[in-house]
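Enquirer: I'd like to go over a predicted model; first the sequence, then the structure.
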Amino acid sequence: MRRGREASRRQGRPLVALWCCVPLALAGDWFWARLREHRVMSMPLELGQRYGQHFIVGYESVGDVASLAARGLIGGIFVTHRNAAGWSLEQLRDEIAHLQRLRRDAGLPPLIVAADQEGGIVSHLSPPLPVHAPLSDLAGLPPDVRRTKAREMGAELGAELVDLGVTLDFAPVVDLRFERPAASTDNGSRIARRAIDSDPAVVTEIATAFIQGLQTKGVSATLKHFPGLGRVQEDTHAERARLATRADDLARSDWAPFREILRQSPALVMASHAIIDAIDPLHPASQSKAAISGLLRGEWGFEGLVVTDDLDMGAVYRHDICSGVVASLNAGVDLLLVSYDGRQYYPLMECVLAADAKGQIERQMLAGSDARLHARRN
């Protein structure tokens, strides 16, 4: 019996030690997170503001971003269902206005205030905003009717957003719809349910009219997800995704709405995290100089702003995101979106600052991006 009790004690000690490690590990994570925040908040203000203007950050409570906004260490905020849940329009409007007052009091340009209001299943501020039908509902209507209705929908949605204080809508989706069974792992992208139509001309027509409606109310639009997720099977929210279609096929179909709309619209472009073999088989589009500076800016002549898809997504976050965020800036991306977990702003900003100290940020690319942001504000 004595031997049995002694053996039991010996076997229990590792379990006790393991149990004690859990709170110690959590305390360690908390300590390092606070230390990282302190280092970022203590960086030279001029340097912080230069790189900070390139970040759009999501948040859970206004205190998470108030000091960043007031010091100019971020360029924008992303508001979504967690900010609106249980709140009235007045409460959310007041919170956004409070952050903008912090900017004005500090003599800083207004924050970009971004939201995800596409209509249909992606209407992240509904409620309190009303839910609009998806743009795909218009595809079967006669051309003149669908253009009118798309413009009306954009204007109605734009009026709701600008009243709230939102200045940038991450819409419309101009990926094409390809009729195929959804992948069992696609729990986030769901492009087949969000795409307007399979015909590039119809997508271009409806999206252009929708953008015009948004713009009449002072809200900027965003074409997504460049250079097209319609054929991509994997869900970039969770894993790496790859598209193996030939470039000439993509040019005739998937790329056509992006290219045609950008010829006549000042919309932003959201770069996806999918790897497009025809452009760059090694890097996601959001980190690819060939995709951003080569195809989009070089071949198509686009001079507007490019924003990444959320950098918290598994397609990039799990694959050396520290190097990835630097690659995005060097590729010609202007805005880095950190929406799902805004706290990841701090480690990502540290990555950018470390790259700056090592001379790894391409100055010409950064200067061009700074100029585009300045032009947009003015």
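Expert: Great, that's in hand.
Enquirer: hey, let's count contacts and neighbours off CA atoms from now on
Expert: OK.
Enquirer: which non-adjacent residue is nearest Tyr317?
Expert: Leu311 (6.2 Å; CA to CA, 6 or more residues apart in numbering).
Enquirer: what about that neighbour, neighbour count?
Expert: With neighbours defined by other CA atoms under 10 Å, the count for Leu311 comes to 26.
Enquirer: What separation do you get for it and Val338?
Expert: Taking CA to CA, to the nearest Å as the measure, Leu311 and Val338 are separated by 5 Å.
Enquirer: Over to Trp255?
Expert: 26 Å.
Enquirer: Pretty sure the residue nearest to Tyr317 sits against Leu336.
Expert: Yes: in this structure, Leu311 is within contact of Leu336 by CA atoms under 8 Å, at 7.4 Å.
Enquirer: ok, back up a step: ok, Trp255 and Val338, which is more surrounded?
Expert: Comparing Trp255 with Val338 by neighbour count (other CA under 10 Å), the higher total belongs to Val338, at 24 against 20.
Enquirer: can you tell me which residues contact Ala271?
Expert: With CA atoms under 8 Å, 6 or more residues apart in numbering as the criterion, the residues that contact Ala271 are Lys224, His225, Phe226, Pro227, Ala285, Ser286, Val306, Val307, Thr308, Asp309.
Enquirer: go on, Leu296?
Expert: Applying CA under 8 Å, 6+ apart, the residues near Leu296 are Phe302.
Enquirer: The longest helix seen in the chain: which residues count as buried?
Expert: Across the chain, the helix with the greatest residue count (assigned by DSSP state H) is helix 2-41. When burial is assessed from 16 or more other CA atoms under 10 Å, helix 2-41 yields the following buried residues: Ala33, Arg36, Glu37, Val40, Met41.
Enquirer: second one coming, line it up with the first:
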Amino acid sequence: MIGISINGLESQGMKATFKHFPGIGQVVNNTHHFLAELELSVSELNKHDWLPFKQIVENSDAIIMLSHVILTKVDRVNPVSFSYKVVKNIIRDAWQFKGVLISDYLTMGAADSHGLCNSSVNALNAGIDLLLISYNYEKIYDAMFCVNRAFENGALRSDMLVLRQKRLAQGLQFYRSHPTSAH
């Protein structure tokens, strides 16, 4: 089913994006407003919740959106959207995902409670490629200021910047090779 969805979207010039990693079906709180935790082990997640995401990683270069759920058995402090332990250690290293990762929007309650600057910089340092900010558009400038300041102060990991540039350039190749897409 995932392959059919990806093929259908991409045949029409639209890049597929799958969300919300790590799977939020068993999450009680709504991350739009509150912090939310998922208290499943990596082993449990591998058996169920992560199966569709692993299919994506193994069979496509679709974009994956990460939610602001805290995986308590991996990182008790940071939501997956800016958890180095989840993004770098699991998705990037263990799964070898080389595609584009995008955060859910950083002005949601679960992310905003960590502060926009902290969330933005930590997400980029963890290996997220695109930061989503919506509904509160003036916050884009705040996030840009924070990221720029972190870059100037050497707080952004240079190795992540180089890899991000490669992933985003590769992602743009999709649109160059699909002239029917509206971009």
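Expert: Arrived safely. Keep in mind that what you see is a predicted model, and the values were worked out from it rather than measured.
Enquirer: What's the TM-score once they're superposed?
Expert: Counting by TM-score structural alignment, normalised by the length of structure 2, the TM-score of this superposition works out to 0.91. Behind it: 173 aligned residues with a CA RMSD of 1.1 Å.
Enquirer: And the residue nearest to Tyr317 of structure 1? What does it align with in structure 2?
Expert: Aligned counterpart of Leu311 of structure 1 in structure 2: Leu106 (TM-score structural alignment).
Enquirer: and what of Leu268 of structure 1?
Expert: Aligned against structure 2 by TM-score structural alignment, Leu268 of structure 1 finds its counterpart in Ile63.
Enquirer: Now do that match against Leu101 of structure 2, distance only.
Expert: Distance of Ile63 of structure 2 to Leu101 of structure 2, given as CA to CA: 6 Å.
Enquirer: Look at these two and report which has more neighbours.
Expert: For Ile63 of structure 2 and Leu101, the more surrounded residue by other CA under 10 Å is Leu101, and the numbers stand at 27 against 20.
Enquirer: Double-check that one against Ala126; I have them as touching.
Expert: No: taking CA under 8 Å as the definition, Leu101 of structure 2 is not a contact partner of Ala126, at 10.5 Å.
Enquirer: those strands in the stretch 51-200 of structure 1, which residues are they?
Expert: Across the stretch 51-200 of structure 1, reading from the start of the chain, the strands by DSSP state E, counting those that start in this stretch fall at 55-58, 76-78, 112-115, 117-119, 122-123, 168-169.
Enquirer: For the last one, name the packing helices and strands.
Expert: Helices and strands touching strand 168-169 of structure 1, by 3 or more CA pairs under 8 Å, 6 or more residues apart in numbering; DSSP states H and E, are strand 112-115.
Enquirer: from the chain's centre, how far out does the strand it packs on sit?
Expert: Once both centres are worked out by CA atoms, centre = their mean, to the nearest Å, strand 112-115 of structure 1 turns out to sit 10 Å from its chain's centre.
Enquirer: Would you mind giving the residues in structure 2 matched to it?
Expert: Residue span in structure 2 matched to strand 112-115 of structure 1, by TM-score structural alignment: none.
Enquirer: which secondary structure elements does that strand contact?
Expert: Strand 112-115 of structure 1 makes packing contacts with strand 76-78, strand 168-169 when contacts are defined by 3+ CA pairs under 8 Å, 6+ apart.
Enquirer: ranges for the strands of the stretch 201-350 of structure 1?
Expert: Secondary structure of the stretch 201-350 of structure 1 (DSSP E, counting those that start in this stretch): strands located at 222-226, 242-243, 268-271, 275-276, 306-308, 336-338.
Enquirer: out of those, nearest to Gly213 of structure 1?
Expert: strand 222-226 (13.1 Å; CA to CA).
Enquirer: mean deviation (superposed) between the closest one and structure 2, please.
Expert: Once the two structures are superposed, the average separation between strand 222-226 of structure 1 and the matching residues of structure 2 is 0.8 Å (mean CA distance after the TM-score superposition for structure 1).
Enquirer: ok, now which ones touch Leu124 of structure 2?
Expert: Phe82, Leu130, Leu156, Met160.
Enquirer: which of those residues tops the neighbour count?
Expert: Using other CA under 10 Å as the neighbour test, these are led by Phe82, with 27 neighbours.
Enquirer: what's the spacing between that residue and Glu37 of structure 2?
Expert: Where Glu37 of structure 2 is concerned, Phe82 of structure 2 sits at a distance of 14 Å (CA to CA).
Enquirer: on that earlier part again, so which of the strands of the stretch 51-200 of structure 1 comes closest to Val145 of structure 1?
Expert: Once the strands of the stretch 51-200 of structure 1 are compared by CA to CA, strand 117-119 is nearest, at 18.3 Å.
Enquirer: helices and strands around that closest one, which ones?
Expert: Contact here means 3+ CA pairs under 8 Å, 6+ apart; on that basis strand 117-119 of structure 1 packs against no helix or strand.
Enquirer: thinking again about what came up before, for the contacts of Leu124 of structure 2, work out which two are farthest apart.
Expert: Farthest-apart pair in those is Leu130 and Leu156; separation 14.4 Å (CA to CA).
Enquirer: would you list every one of the helices in structure 2?
Expert: Per DSSP H, structure 2 has helices spanning 2-11, 42-47, 51-59, 84-86, 109-112, 116-126, 139-152, 158-176. These are given in chain order.
Enquirer: JSON lines please, covering those helices and showing distance to Asn29 of structure 2.
Expert: Shown next, in JSON lines, are the helices of structure 2 (distance: least, CA to CA, whole Å):
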{"stretch": "helix 2-11", "distance to Asn29 of structure 2": "27"}
{"stretch": "helix 42-47", "distance to Asn29 of structure 2": "18"}
{"stretch": "helix 51-59", "distance to Asn29 of structure 2": "22"}
{"stretch": "helix 84-86", "distance to Asn29 of structure 2": "20"}
{"stretch": "helix 109-112", "distance to Asn29 of structure 2": "10"}
{"stretch": "helix 116-126", "distance to Asn29 of structure 2": "19"}
{"stretch": "helix 139-152", "distance to Asn29 of structure 2": "24"}
{"stretch": "helix 158-176", "distance to Asn29 of structure 2": "31"}
